[in-house]
Structure formats: C-alpha cells, structure tokens
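*Asks:* Dropping the sequence and predicted coords here.
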Amino acid sequence: MSTSILLLIIFAIGMVAYILGASRASGLAAGKPSNLHSRYGYHGAFAAISAILPAVLLMAVWLAVSSSIIETKIRSDFPDDVKALPAATLNLNYGMINSISNGLRLLGDADLGAIEGMAPADVRTLLAQNGVPLADDPQPYMMTAAKSLMAAKDADNAALTVVVLVVAFIGALLGLRAISPRFRARNRVEQVMLSGLILASSIAILTTVGIVFSMLSETIAFFRAVPAYEFFFGTVWDPRFASAGSTSSGGQFGLIPLLAGTLYIATVAMLFAVPVGLFAAIYMAEYAGPKLRSTAKPLLEILAGIPTIVYGFFALVTVGPFLRDISANINGLVTGNYQNFIQSQSVLTAGIVMGIMLIPFVSSLSDDIITAVPKAMRDGSLGLGATRSETMKRVIMPAALPGIVGALLLTASRAIGETMIVVLAAGVAARMQISPFEPMTTVTVKIVNQLTGDLEFTSPQTLVAFALGMTLFVLTLGLNVYALYIVRKYREQYE
C-alpha cells in the first residue's frame, strides 16, 4: 500500500473517531452540555488526535529508519570484490540497483519470468521500454540485489501497513474510552495544538541551524586546503578546476573581486529601486484616490511575480543593447567616434534591471508601513495648518522610518542574493573596477559555476562554493542585525 493511501486511511479512521467521540460525549451529557467539562467537539477532536497522531509519528519514524536498514542489508550481500570499491562507486551501484528494482516492479509476470535468461543488454533494453533507463548494463549481482531489494520493500511495506493501522485503531479506542463527563478534553487538545505550534515555529530555526552547520563543515574542509587569508583578502579569482577525484588546491580563490561585484551591483540596483519604489508608495498611500490605488498597486505588484530569468532575458535582449547603442550615439555626437563605452553586459545593465525587479518590494512594504501610521496623526498635523507635503515630511515619514529602513535592508538582502539577472546581464568576469559600464560578477554566480557539472565534493574548487555561501550568510545576517539596531534607535527617538 502506498504512503498516500495509508495516510488517507489513517485520517479516515480519525474522522470516524471524531464523530463517535462527539456522539459519545453528547450521550453522556444527556442533553445538558453543562454536564461535561468540555464541548462535544473537543471530545471528538481528542479521539481523532489519539487515532491519527501516534500512527503518523510511527509511520514517519518507520519510513526514516527502514530505508537505511534495508540498504545496509542489501549492501552486506554484495560480493567481496564489489565491497572493496570506493564509496562513491558503491553509492552509484546501489542507485542503479534501486532503479532496477523499481523497473522490475513495473514488469508483468511473463517479463519477470523471462528476465532470468536475458543478457544484461537485453535487460537494460527491456527496462528502458518500461520507462526505467539505466546508465550501463546491469551486472548479475545487481539483478540478484534488485530482486532482494524489491522483496524487502514489499515485506517492509506490508509490515508498516499492518502496524500503523493497528496503532490507529488502538489509539481511537483508547481515545473513545477516555471520554467521560469530567474528562478535560479541551485541555488535552489545546496542549497538542500548542505543541504543534511550537514544533512549527521551531522548524524554521532548526532548518536554519542545519543549513549553517552543513555549510560550516564543508567550509572548514575548504580552509584546510586553502588558507583563510588568501580567500578573504585575495584579489584574483582563478579556481582552475581540477580533475575528478583530485584534491589539488591549484588556483587562486580571492573573494574580494566577487564581493566587490556583489555590493556594486546591489548598490546600483538600490539606487534605482529605492527612489522609484518609495515615491510610488508615498503617492499611493497619501495622494492617490481609492479607485486609482486599487488599480495601480496590483499592477505594480505584478512585477514581483515575474520570474528572475525573465528579467535576465529582458536585460540581455533589451536593456543591454539599448544602453550600448545609446552610449555609441552619445560618443559619436561628442567625439565623432561611434564606439560604445557601455557594454551590453555591465554593472549598469544588471543594476537597472535588478532595480526594476525590486521596485514592488520597496513600494509594497513601504506602502503598508505608511498606511499603518495612525490617522489621528495625519488629522492632527493637518488641523494645525500643515500642508499634506509638510505632514508627510514632518509627521508620517518619521513615524514610518523604522519600518521603511527595515524594508529597505530586506530589499538589499534580496538584491545581494540574486543570481539569474547577474548571469545574463553582468557576465561572469571576476574583476575589480570602478566603471559601472564594464562587466562584473557576484558571489552567487560563482557558487553556481563551482557546483555545475558532475563533481566530487572533495576538491577546493568545489568546496569553495560553501565558503562563498557562508560569506553571503554572514553578510545578510549583518544586514539584519544592523536593521534591528536602526529600527530600535529611531523608535526610541520617536517615542
């Protein structure tokens, strides 16, 4: 039985338990709800939770543990010469065995019987015809292991189904048996819901911690091969990819060109997005009529839903050539030499297009913050004779400033982490320069470059991607901490 169907059956048992629990509570109340400590729905919810929660938890633990146990059992049956292969090769072989097992499950009885005497090439062809392509012809031990794996999975699935359904039924019966007039069902249900809320809020924290530690371990491995001072203070980026399996640290891994390009492009984008987005937010919040606001704001926020790759194409096909041709015309009018001084792929191109992408973030967040300022403050300022412009500058903006600063720093973090626009609009040249008319690249682009292709996570050329990712994490964390400091400082001054 598939996992989804098993979950549906568990929830169906829970729904039946809910109905029976509510009915049992109603019967015990004898028409007087005051005879019960909790309402009927709480008793039904307790019975449903008793049926669903233990079964789902058991199912999750079972699925997490059983796969590793089965894999260990199958690997232990490999021939000795296969066990002596490198770990990476063993992992690839087990993946192939898993694919063969899935393919055998799709075959009919006739094909399963005929596959015994087939040549490896014919087996590969047969599996490919059933939608399971293999990278190479299966070896005999792989076929034996695949059949064992299929049998083990079937036995595991059958045991899981029986045990989980038994637990669900027992939980439902115990939940129904616990219902009594003085049973505190509401307290029990609320405790479960509170635990669920705590778990949900902890997932984000635990996920962040997990991401940090996963990057940190690989970053430490990188710094064992490349000194940290060469990475953080190096001015040349030339990783020189090594061959597969090599641990050579040949090349230069200077961060400064990448970091300079990241901050330069993000700064140009913010210089374009902040004035436009902030002025748009002020107009929509304070000057636009209800009809115009209801039309203009959704149209402006459509920009936020456009994929970044589309912005990249827009920069590559439209904005870049436009700036290049404009610069050639300007140069021709001034010097008579119609040679462009703005490249199609440049910091300016990427910054402008990224700024267009960030406009809805700035305008929408700022608009919500400005409209959240109490109306009494506006009315008081206008009542004292101030104009709408003076009210905006002297009253509303100081009140909304902490929120706006936080919104702008959040937008800056979005700009620093952008990838696709930079790849297509700014190029991949890791260089240090002042001119915004030449190509540069960012940290995110080089992370993609270093992790593209069939690579092993053993060489510094690959591990440097984790060091770059850790650097971006620390950079955005610093922005968030600074945003919190600014918000608290201005809020104290205002209060």
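*Replies:* Received, thanks.
*Asks:* From now on I want contacts and neighbour counts done on CA atoms only, so please keep to that.
*Replies:* OK.
*Asks:* So which elements touch the helix or strand encompassing Arg75?
*Replies:* Applying DSSP states H and E as the criterion places Arg75 in helix 40-76. Applying 3 or more Cα pairs under 8 Å, 6 or more residues apart in numbering; DSSP states H and E, we find helix 40-76 packed against helix 3-29, helix 140-178, helix 185-225.
*Asks:* I'd like those helices as a markdown table, with mean neighbour count and distance to Lys83 appended.
*Replies:* What follows is the helices and strands packed on helix 40-76, written out as a markdown table (neighbours: other Cα atoms under 10 Å; distance: least, Cα to Cα, whole Å):
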| stretch | mean neighbour count | distance to Lys83 |
| --- | --- | --- |
| helix 3-29 | 19 | 32 |
| helix 140-178 | 18 | 12 |
| helix 185-225 | 14 | 27 |
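*Asks:* Out of these, which is closest to Ala281?
*Replies:* Comparison of the helices and strands packed on helix 40-76 against Ala281 by Cα to Cα identifies helix 185-225 as nearest, at 30.7 Å.
*Asks:* now that closest one: how far from the chain's centre is it?
*Replies:* Once both centres are worked out by Cα atoms, centre = their mean, to the nearest Å, helix 185-225 turns out to sit 14 Å from its chain's centre.
*Asks:* same deal with stretch 158-171?
*Replies:* Here stretch 158-171 shows a centroid-to-chain-centroid distance of 34 Å under the convention Cα atoms, centre = their mean.
*Asks:* same deal with stretch 293-305?
*Replies:* Worked out by Cα atoms, centre = their mean, stretch 293-305 lies 25 Å from the chain centre.
*Asks:* want to compare, so here's the second one:
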Amino acid sequence: MSNEGQTPDLTGDRGFRTVRESTYKYALAGCALLSVLTTVSIIAVLVIDAAEFFSRVPISEFLTGTVFSASEGVFGVLPLVLGTFLITVGAAVIALPIGLLTAIYLSEYASKRTRSVLKPMLEVLAGVPTVVYGYFAIVYITPALNVFISWLNGTLGTQFPTLGLFNGLSASIVVGIMIIPMVSSISEDAMSSVPDSLRQAGYGLGATKFNVSLRIVVPAAISGIASSFILAISRAIGETMAVVLAAGSQPPDIPAVQSAFGIPYVAPGDLLALYSESSATMTVAMIDLATGDISGGSTAYQALFAIGLTLFTITLVMNVVSDLVASRYREEYE
C-alpha cells in the first residue's frame, strides 16, 4: 500500500527543544538584568552617600572650592578637576593624532599581511597592566624628559622648569600611549566599513590615495572616529594606577586668573608650568582617601562618593555625547 498521498509529520517532538530554548532565553535575560541592576546599584550608592556628604558640605563649596585637603577638612573639587583636565588634554594631544594616522595607515595603506601583524601588536598595548605604565613613566620617561629639557635650556637658552619625580607631563604621555589602541582600533573599523565604491569613485576622478583617504574615507567614517575620540578621552579621565604612580598625589594649584579688556583668562605659561609638578586627578584623590587613615561615616569618607559621583557624571556625559555624535553623523550604505 502506497503512502504517497499522506502528509508527512514535520513538527517532530519539540517538547525538550522548547524547554531548552526557554532556558537559554531566561538565562540570557537574567544576565542582562544583572548588568542593569549592577549599574543601578552603583548609581544608588554614589547618590545616597554623596547626598550625605552634601548635607555636611554645601555643594557650592564643593564645586567652587580651590583647595582640597582632607586633613584640614577642606573639600574643593576644582584642583582635582584641573589635574584631571591637564592629564586628559595632554593624553589627547598625543593619542588622537597618532591613533588616527595609525588607523588611516592600517585601513588604506597596509597590506592584509601587514595589517594582520601590526593590529594585534598594537592592541597588545591595551592589555599591558596600567601599573607597568606608571613605573615606565617614573623610571624612563621622566629622566629622559629631564635630559631633553636640560639640553634644550643649554642650547636655546630657554628656562623650562625641570620635572619633578611626579609630574603631569609624564602621566600625560603614558596615558596617551594607553589610549592609542582604542583610537586606532575603533577608527580603523569605521574606515574599513566604508564601501570600496566610494574609493573607486575617487580614483576614477583622478584623486590620489592620500586625497581619497583624507577627503573621502575619513569624512565617511567621521561618526566612528569621533566616537573613538570621545571614548578614549573618557578612558583617560577615569585612569587611576598609571596616574597615581606618574603624577603623584598632590593636587595642582589653581593658577591666577588675569583679565584683559574685562575678559578673564589664564596665562598659557602658567598652565604649562603645572605639567612640571604633581597633578593629582579625581581618581588619585579617591585612592588617597580610601587608603588613608579615615573612619567610615566621616566627612572625608563621604567625600569619596562625592568625587566618584562627579567623575561618573563627567564620563556619563562624554558617553552620551559620543552616542549623539555617532547617531548624528552615521552614514548608512546599501
């Protein structure tokens, strides 16, 4: 008897498969929920303890104070913000152009074999422990910079100050080296996603590889490049161990504010002079408070969370700006 007229049963026994898929679904949802709860818990702890601090120290005094000294009970965050600003700007000056140029080379000039070797080697920098960078700054970078400054002063007759053992310049250099892989990797990925048809159109119009790279590929990948810049700067703002070892724990002095035609400004020389001295950042101050001789529940202890909330707010704003820039300038290709 033939079975050709019967419809085959294609459903099969899906009981166990359904249970397994449901297990995967809820396990993954639990992981996602755990990450969200962790973030919410961190924010809640920062806000609650920072609120306790601001009940003892006015928020205006905290945000506008020019002296930070836990031993004296003075908690002005401006010197720490200035130290963070100095280290971040110095690191950005080093990392952003080098990282972008490296990304252009890897995306547009390097062969596949060269890229397969150089990119992993470059990303190894991101895996080096930050404490190693700090020791590298103390042992090698600071002495080398002092030798260069002495030669410069003797040759050109300049009066650049000699760097101390802990200084902002060495910290800026090592933090800049640390964030180069982030800039180059994300930027290179953004450039590699640009369609080859745009490049071929440029070559068809007679453009050189250099012009195609700078005038076609970079503008087309600007959203990813801008995001890499902002994320790298956020990384520099939150760096801890390398800055603790290289920059020291003394907050910088607020430079004198001058005025010209009623417009306040700070002399560039005063800002540059700060790089030769210790430039403690917000993260360094938090380390000092956490490892210092303070009791739980004291004002100095609560200052940890106020500084942490300030740092969290700054990095959150930077990441939101990164997302806005990426969504605003993102190019979609078919």
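*Replies:* Cool, the structure landed. Values in this document were obtained by computation on a predicted structure and should not be read as measured data.
*Asks:* now what about the TM-score between them?
*Replies:* With the length set by TM-score structural alignment, normalised by the length of structure 2, the two chains reach a TM-score of 0.86; 311 aligned residues with a Cα RMSD of 2.5 Å.
*Asks:* picking up where we left off before, name the residues of the helix holding Arg75 of structure 1 that come out as buried.
*Replies:* 40-56, 58-59, 66, 70, 74-75 (16 or more other Cα atoms under 10 Å).
*Asks:* Leu145 of structure 2: which element?
*Replies:* helix 142-156.
*Asks:* Now that helix: buried residues?
*Replies:* Of all the residues in helix 142-156 of structure 2, those buried under the rule 16+ other Cα under 10 Å are 142-143, 146, 149-150.
*Asks:* about what we covered before: what's the spacing between the helix holding Arg75 of structure 1 and its chain's center?
*Replies:* For helix 40-76 of structure 1, the distance to the chain centre is 26 Å (Cα atoms, centre = their mean).
*Asks:* got a list of contacts for the very next helix or strand once past that helix?
*Replies:* From helix 40-76 of structure 1 onward toward the C-terminus, using DSSP H and E, the following helix or strand is helix 80-83. Taking contacts as Cα atoms under 8 Å, 6 or more residues apart in numbering, the residues outside helix 80-83 of structure 1 that touch it are 75, 90.
*Asks:* Find me the equivalent region of helix 80-83 of structure 1 in structure 2.
*Replies:* Mapping helix 80-83 of structure 1 onto structure 2 (TM-score structural alignment) gives no aligned residues.
*Asks:* In space, what's closest to Asp288 of structure 2 - neighbours in sequence excluded?
*Replies:* Excluding the flanking residues, the one nearest Asp288 of structure 2 by Cα to Cα, 6 or more residues apart in numbering is Ser249, at 7.3 Å.
*Asks:* Quick check, that neighbour in contact with Ser279.
*Replies:* Yes - with contact defined as Cα atoms under 8 Å, Ser249 of structure 2 reaches Ser279; the gap is 7.1 Å.
*Asks:* who has more neighbours, those two?
*Replies:* A count of neighbours by other Cα atoms under 10 Å puts Ser279 above the other of Ser249 of structure 2 and Ser279, at 33 against 21.
*Asks:* Pull the contacting residues for the counterpart of the more buried one in structure 1.
*Replies:* Alignment note: Ser279 of structure 2 maps to Met440 in structure 1; criterion TM-score structural alignment. Met440 of structure 1 sits next to 261, 346-347, 426-432 when contact means Cα under 8 Å, 6+ apart.
*Asks:* again, 7 Å this time
*Replies:* Counting by Cα atoms under 7 Å, 6 or more residues apart in numbering, Met440 of structure 1 touches 261, 346-347, 426-431.
*Asks:* how far away is it from Gly21 of structure 1?
*Replies:* Counting by Cα to Cα, to the nearest Å, the gap from Met440 of structure 1 to Gly21 of structure 1 is 66 Å.
*Asks:* before we move on, what about Thr419 of structure 1?
*Replies:* 54 Å.
*Asks:* which stretches of the stretch 51-200 of structure 2 form helices?
*Replies:* For the stretch 51-200 of structure 2, applying DSSP state H, counting those that start in this stretch gives helices covering 59-64, 78-104, 112-123, 130-136, 142-156, 168-192, 196-204.
*Asks:* of all those helices, which lies closest to Gly292 of structure 2?
*Replies:* Here helix 78-104 is closest among these (Cα to Cα), at 17.2 Å.
*Asks:* just how off-centre is that closest one within its chain?
*Replies:* Worked out by Cα atoms, centre = their mean, helix 78-104 of structure 2 lies 9 Å from the chain centre.
*Asks:* Could I get the buried residue list for that helix?
*Replies:* Here helix 78-104 of structure 2 shows 78-92, 94-96, 98-104 as buried, counting by 16+ other Cα under 10 Å.
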